[in-house]
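Undergrad: Sharing a sequence plus its predicted fold:
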Amino acid sequence: MADIVLIHGTWTGAWLWKPVRDILRTAGHNVFTPSFTGMGDRIHLADLDANLDVHINDIQKLIEYEMLDDVILAAHSYGGLVLTEIAARMPQRVSGAVYLNAALPEAGECMMDMQSPERRADVLGACDTECGGRFLPKRFLLKTGLEDAEQEAAILGRTSDHPVKSLLQPVSADRAKLAHVRRKVHVIGSRGHSGRFARDHEWAAAQTDWVATEFDTFHFPMLTLPRETADLIQAQATGAG
């Protein structure tokens, strides 16, 4: 049995990971799916305007108070920034890192730095005009890839505007701080990924201590390929991947 923490990304919450969480728990693993402050089941805290440090602390305090060691972290999208900082802050506790269509930052970068100039201008402009400069509107969520209309509606109905401060604060750690993590995987969905995520994937593939793999899906493999996603995370937990 392994301790696994699943970290969500922009506009979502812990609920995003439910299909994968259920598979991993059935397999006997100890799985945590926290929501960031102001997101998901913690949307009632949205007025706190959480920044990246707050979201990092959400995960760090979970690990500390649950007394987790030898933990596997799996992050999606924006959650990759949080994973990178946690691995740097808690090097003795993190044994595996799975970046699932996730940001793999260099020191000094924020999530908005990883967007194209056009997308950055669009989302920040909408932040100002639609959300008072505090949140990024959830309408910018990337394509889910779900074919069932009811299922997609259930997903979209739980998304929420994302606190912009968390996306504008740069990380202090970077990918070099992951050297101590024994098992590292970068996964990219081959359909509709961003150019930056593709470059991060190429970087991971060129490293001798990383595994780079590709899923034939869109941005949310935990929804479209839950079994494959769970198997990949479990492989890191068991040392098989």
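TA: Received the coordinates, thanks.

Undergrad: When you work out contacts or count neighbours from here on, use the C-alpha atoms and nothing else.
TA: Noted.

Undergrad: Flag every buried residue along the host helix or strand of Phe197.
TA: Following DSSP states H and E, the helix or strand that holds Phe197 is helix 195-205. Across helix 195-205, burial judged by 16 or more other Cα atoms under 10 Å covers 196-198, 200-201, 204-205.

Undergrad: Reformat the residues you listed as TSV; add distance to Arg227.
TA: Compiled in TSV, these are given as follows (distance: Cα to Cα, whole Å):
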residue	distance to Arg227
Arg196	26
Phe197	23
Ala198	23
Asp200	24
His201	22
Ala204	23
Ala205	23
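
Undergrad: got another, please set it beside the one above:
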Amino acid sequence: MTTFVLVSGGYTGGWIWREVADHLRAVGHRAEPVTLTGMGDRRHLSGPGTDLNTHIEDVAQVLDHVGAGEEDEAGETVLVAHCYGAYPALGAADRGPDRLARLVYVDAGLPTDGVSVLDALPDPAVRERLQRRAQEHGDGWRLPPPSFEETDIWGSLDGISEEGRDRLARFAAPQPLPTLTQPIRLSGATAALPATGIFCTKNVTSTAALRDLVASGDPRFAALGDPRYGFFDLDTGHWPMLSCPGELADLLLRAAADEGERLGPSDQAPA
């Protein structure tokens, strides 16, 4: 049995993993969706002091809970993060990588030490719009959920049913701005930890595009050619837990089994 700890992205909570968790449990695994402080049914706990470190501690506490059980009960632990969730997930993993078997990034960028979520956004206009929205509509510290037309924030909604969109609109919570402005601090302790990237190809990028970057010799991407890192493509928008939860669950199981396309010169695992 594998334990999958599932960390949601911005504006959402553990509720968004419901169908994925059901699929994983149905085949005998353990699934632990994480609801970060201020999100989902914990939105009432949000405040001006809710920052990235708060969310890192949330994930760390779930990992502590998982690790407190009998070893044969929890099995290996795979930490899965969607979008913004990569920041609290990696921050928590950095504190104790030995308790994890693998990190899985679902349509998420890889956080860089000393860089905040907002600073990592390539478009300064988006950064300014988000900060202005918090000032004008969120008492200076919280970001109301964007409209679905703002795909530069939500990402592609391709594949989500009307029911799924209704759920996203109904349960989305304001994001505390300090979670996006506080730089992440990493020690590099996860450098040897295996990781998997799942790209939603109707959103921004794909394995093929990343392979070209690795092959180009750009030092920013060279490490991704290491055989510890595997990759999958999923033909959907940015929210596969809503658009194709069964397919996403299957890829999480394959990631846990160390499958996935390798980007280095010699593929060491089947795609």
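TA: Structure's in. What do you need? This structure is a prediction, so every number in the text was calculated from the model and none was measured.

Undergrad: Give the buried residues for stretch 197-210 of the second structure.
TA: Within stretch 197-210 of the second structure, the residues that qualify as buried by neighbour count (16+ other Cα under 10 Å) are 197-203, 206-207, 210.

Undergrad: Show me where the second structure has its helices.
TA: Using DSSP state H, the helices of the second structure run over 18-26, 52-67, 71-74, 86-95, 117-120, 124-137, 151-154, 162-171, 178-181, 207-215, 240-243, 245-256.

Undergrad: so which of those gets nearest Leu143 of the second structure?
TA: Proximity to Leu143 of the second structure (Cα to Cα) singles out helix 124-137 among those, at 4.9 Å.

Undergrad: coming back round to it: and of the helices of the second structure, who's closest to Leu193 of the second structure?
TA: helix 86-95 (9.3 Å).

Undergrad: Kindly name the residues of the first structure that line up with the closest one.
TA: Per TM-score structural alignment, the counterpart of helix 86-95 of the second structure in the first structure is residues 80-89.

Undergrad: Pull the residues that contact that stretch.
TA: By Cα atoms under 8 Å, 6 or more residues apart in numbering, the residues outside stretch 80-89 of the first structure that reach it are 7, 9, 52, 55-56, 59-60, 73-75, 93-94, 97, 99, 102-105, 111, 171-175, 177-178, 181.

Undergrad: Same check on stretch 128-139 of the first structure?
TA: Under Cα under 8 Å, 6+ apart, the answer for stretch 128-139 of the first structure is 11, 49, 123-124, 126-127, 159-165.

Undergrad: Going by distance to Asp216 of the first structure, which of those residues wins?
TA: Trp11 (22.8 Å).

Undergrad: I'd say that closest one and Gly157 touch.
TA: No: using Cα atoms under 8 Å, Trp11 of the first structure makes no contact with Gly157, being 11.0 Å away.

Undergrad: out of these two, which sits in the more crowded spot?
TA: Trp11 (24 against 9; other Cα atoms under 10 Å).

Undergrad: Who are the contact partners of the more buried one?
TA: Taking Cα under 8 Å, 6+ apart, one finds 39, 138, 141, 159-162 in contact with Trp11 of the first structure.

Undergrad: By neighbours, which of the residues you listed wins?
TA: Met39 (27 neighbours).
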